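>>> coordinates only, sequence not included:
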C-alpha cells in the first residue's frame, strides 16, 4: 500500500477531510494583460530611444571640439583660434605637427607657410575618421585660399583597402558588446548570483571562455577574411577584443550579482541605447554633439573602438587611456560581485537566517479539532491518532 492509499484509509477511518488546495493556475487574465502592455511599452521606449540616439549622434556629424595641431604663420594661427569648432594646439614645426597626430594628441595638423612661402600642408588620419579628416582638409583648404596658395593633404593613417570607410572596427565593437553584455546576463540568469568564492572563480572562468570565443571569431574575420586590416598586429587585435569583452561581461555579471538580472538587463540596454552612439561610430567622437561627448567617457564602446584604432592605425600609440577606462569597468564588476557575496554572507549569519517552515496536520480521534498546518516545500506529515492506533505517514505535497 502506498502513502496515498494509507492516507486515504486513515482519513476515512477517522473522518478527516484533506484541506482543499487552490489550483496553481498562474496569473489571471488581467495580470497577463498588464504584463503584455508593460513589455510592449518598454520595447517601444527602447526602440524609439535607439532611433533618437542614433539619429542625434550619427545622422548629421559636425566638427565639434576637434584638436588641431598648427605650426607656421602666426597671423593665420590667430585666425584659427577664433574657430569655435576646433581647439588649436600650437607646435614648433612640421615634424612636431605630424608627431601630434601619430601620438593621438591631435586629430589633425596644419602647417601654414608664410605668405608666398609655399603651400599649406594638412596632416590627417583617415583610418580614425574619414569624415573628420575631410573636415580638417576643408579647414586647410580655406587657409590656403586666404593665403593664395594650395593645400596638400597628407594621410598619416590611411585605412585598409579592404576597409576603406573604417567601419569594421565599429561593427566589431557594437556586436561584441551585445554578445558580452547579454551573454553575461543570460549566464547570470542560468547560474544565479555569485554567493561564494568558488562560484566567483567559476564564473570568472566562464566569462573568460565567453570573451575568448567572441574575440577569436571577430579577430579571425578581421585578419583572415579581410587580410591586411590589422596588418602585423593580429595578436594584439585579438587581445584587445578579448579584454574588451571580459571587461563588459565582467561588469554586467557583477552588477547582476549585486542588483539582480533586471538591473543587469537595464545596464546592457543602456550600453546599446547610448554607448554605440556615444562611441562616435566611424565618424569619431569629435563629430558628436556636446551631450554625447560627455556620455562617451562613461560607456565602454568608446574605449573599445579607440583601442582597436590605436592598434590598427597608430602602432599602439595612445592605448593607455582606453586600457585604463576598460580596466575601471572590469573593477566595477569585481567589486559589485564581492559586495553581493558579502551581503549574502551577512544575510546568512547565525541569527539572521529565516526560520524553516514545516507542514503538519494532526487529528485526534473522531473529535479531531481543525488541523494546524505549516508548510514546507519539501515535506509534509499527517499523524492520525485514534482509538488503539497511531500512525505517521510522510509524502510529498503532490500527493495531497
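Yep, that arrived. Being a predicted model, the structure only gives us computed values, none of them experimental. Numbers count the residues shown, from 1 in each chain.

>>> from here on, just use CA atoms for contacts and neighbour counts.
Will do.

>>> wait, what's in contact with residue 51?
If a contact means C-alpha atoms under 8 Å, 6 or more residues apart in numbering, then residue 51 has no contacts.

>>> relative to residue 44, how far out is it?
Per C-alpha to C-alpha, to the nearest Å, residue 51 is found 11 Å from residue 44.

>>> cool, residue 300 as well?
Residue 300 is 25 Å from residue 44, by C-alpha to C-alpha.

>>> quick one: which of these two has more around it?
The neighbour comparison of residue 300 against residue 44 (other C-alpha atoms under 10 Å) goes to residue 300, with 26 against 12.

>>> can you tell me the element the residue nearest to that one when sequence neighbours are not counted falls in?
The shortest distance from residue 300 to any non-neighbouring residue, by C-alpha to C-alpha, 6 or more residues apart in numbering, is to residue 326 (6.4 Å). Assigned by DSSP states H and E, residue 326 belongs to helix 320-347.

>>> what's the answer for residue 384, then?
Short version: residue 384 belongs to strand 380-386, going by DSSP H and E.

>>> output the contacting helices and strands for that strand.
helix 3-14, strand 360-364, strand 389-395 (3 or more C-alpha pairs under 8 Å, 6 or more residues apart in numbering; DSSP states H and E).

>>> what's the most buried one of those?
strand 360-364 (a mean of 18; mean count of other C-alpha atoms under 10 Å).

>>> another one to put next to it:
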C-alpha cells in the first residue's frame, strides 16, 4: 500500500554564506561606546589644560606693590616695571607702605633711599610673589651699588616658614566637600533622606573644619591667628562644596553630581592659588579660580589665619552664594517630588 507520507528535503546549497541580522540595539551600543570614548578624551584634555596651562603661564600678573622714597626714584621704578606684571602704587612713607601690606592692599614694596633699598614682603600672602619681590629688590639695590634689606611684614609661623602645609590643604578641602556627599548619598538615599543628608553635611563641615585647622595650626604649625574663626571659615568652604553636590544630585541624579565633581577637581583645584596666591596665575584663570569654592576657601583661609580677617568679605560672599545655590537646588528637588506625589 503506497504511503501518503511526504518527505521534505533541505534546499540545495547555494554556496553563499548566510549572516544573522544584527541585534536591534547594536547600533545604540556603538554610539554609546563612541560617546564614552569622546567624553573621556575630552575630560583628560580638560584636565591637562586646567593643570598645565596655568602653570606654564604662571608668574607675576599685576601684583600690587608699593614704593616710597624720592619722587625721581619712584618714577624711575614705575618706568622699569612692566604694567602687566606689577601694579605699582606710591606711598608717602614706610609706615603707610607697611600698613598697606598688612591691609592686603599690596603684597610687598620698596623703600628707595640713597643709602640702599628696603624690601617689604608678606610671604603669607603669596610665597612666589614674595620671592619675586625680594629678587626684584636685590636687583634694584645692585643697580644702585647699595645693599638691600628685607623685612617680612606678614611671615609664616616659625614652625613652617615656607608655608608648605598651606598648599597641602587644597585636597582635604576639596575632598571634604566630595566625600561626605558620596557617603551620605549611600546611607540616606532618595528623597526621604534629603534633609538628613543636608544636616549631615553641615555637621561634617563643622567637625572637619575644626580637625583640619587643628592639624595645620597645632600639628604642622602652618597657620596662625584665631583657631575658631579659621576653623569656621574652613568648614564654610567644605559646606560650599558639599551642599551644591547634594543639590545637583537631588535634582539631576548622579550625572549632576559627577559633573560638579569634575569641575571642582579639574578647575577648582589647580586654579585655587592656595599654594601660590592668586596673583601668580594669569588674570582670567585667577578670576575664575577665586569664583570657585576652592579658590575662595584658600583666600578666606589666608585672611583669617594671617591677616586678622582683612580681605575676608569677598571670599565669604562667594562661599555663601555657592551654599545658597546648593540649597536652592535641594528646594527645587523637594518641590518637584511634592508635585509628583500629589499628581
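Looks like it came in fine. Just so it is clear, the structure is predicted and the values come from calculations on it, not from any experiment.

>>> what's the TM-score here?
Remark: TM-score between the superposed chains equals 0.81 [TM-score structural alignment, normalised by the length of the second structure]; 317 aligned residues with a C-alpha RMSD of 2.7 Å.

>>> on that earlier part again, residues in the second structure matched by the strand holding residue 384 of the first structure, start to end?
Alignment of strand 380-386 of the first structure against the second structure: no match, by TM-score structural alignment.

>>> what comes up buried for that strand?
380-386 (16 or more other C-alpha atoms under 10 Å).

>>> equivalent analysis for stretch 92-105 of the first structure, please.
94, 96-105.

>>> stretch 262-273 of the first structure too?
For stretch 262-273 of the first structure, by 16+ other C-alpha under 10 Å, it's 263-265, 267-273.

>>> okay, and which of those residues map to helices?
263-265, 267-270 (DSSP state H).

>>> and these as TSV, adding distance to residue 235 of the first structure?
As requested, those are exported to TSV (distance: C-alpha to C-alpha, whole Å):
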residue	distance to residue 235 of the first structure
263	34
264	31
265	32
267	30
268	28
269	30
270	30
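
>>> among those, which one lies nearest to residue 142 of the first structure?
Relative to residue 142 of the first structure, the closest of those is residue 270; by C-alpha to C-alpha it sits at 40.5 Å.

>>> distance check, the corresponding residue of the second structure for the closest one against residue 80 of the second structure.
Correspondence of residue 270 of the first structure to the second structure, assessed by TM-score structural alignment: residue 263. Using C-alpha to C-alpha, one gets 40 Å for the distance from residue 263 of the second structure to residue 80 of the second structure.

>>> just residue 269 of the second structure next, same as before
34 Å.

>>> wait, is residue 89 of the first structure part of a strand?
Yes: looking at residue 89 of the first structure with DSSP: H, G, I helix; E, B strand; the rest coil, it is inside a strand.

>>> that one contacts residue 65, doesn't it?
No: counting by C-alpha atoms under 8 Å, residue 89 of the first structure does not reach residue 65; the two are 12.0 Å apart.

>>> re earlier: of residue 269 and residue 80 of the second structure, who's got more company?
Each of residue 269 of the second structure and residue 80 had its neighbours counted (other C-alpha under 10 Å), and the higher figure belongs to residue 269 (22 against 8).

>>> show me where the first structure has its strands.
66-72, 86-90, 108-112, 120-124, 151-155, 360-364, 380-386, 389-395 (DSSP state E).

>>> equivalent range in the second structure for the third one?
Looking back up the chat, that one is strand 108-112 of the first structure. The aligned range for strand 108-112 of the first structure is 108-112, by TM-score structural alignment.

>>> return the distance of the matching stretch from the chain's centre.
Distance of stretch 108-112 of the second structure from the chain centroid (C-alpha atoms, centre = their mean, to the nearest Å) equals 31 Å.

>>> against the first structure, what's the mean shift for it, could you check?
Superposing on the first structure and averaging over aligned pairs (mean C-alpha distance after the TM-score superposition for the first structure), stretch 108-112 of the second structure comes out at 1.7 Å.

>>> trace residue 288 of the second structure over to the first structure, please.
That one, residue 288 of the second structure, aligns with residue 295 by TM-score structural alignment.

>>> so who does the spatially closest residue to its match that is not a sequence neighbour touch?
In this structure, residue 295 of the first structure finds its nearest non-sequential neighbour in residue 278, 6.1 Å apart by C-alpha to C-alpha, 6+ apart. By C-alpha under 8 Å, 6+ apart, the residues touching residue 278 of the first structure are 57, 285, 288, 292-293, 295-296, 299, 301-302.
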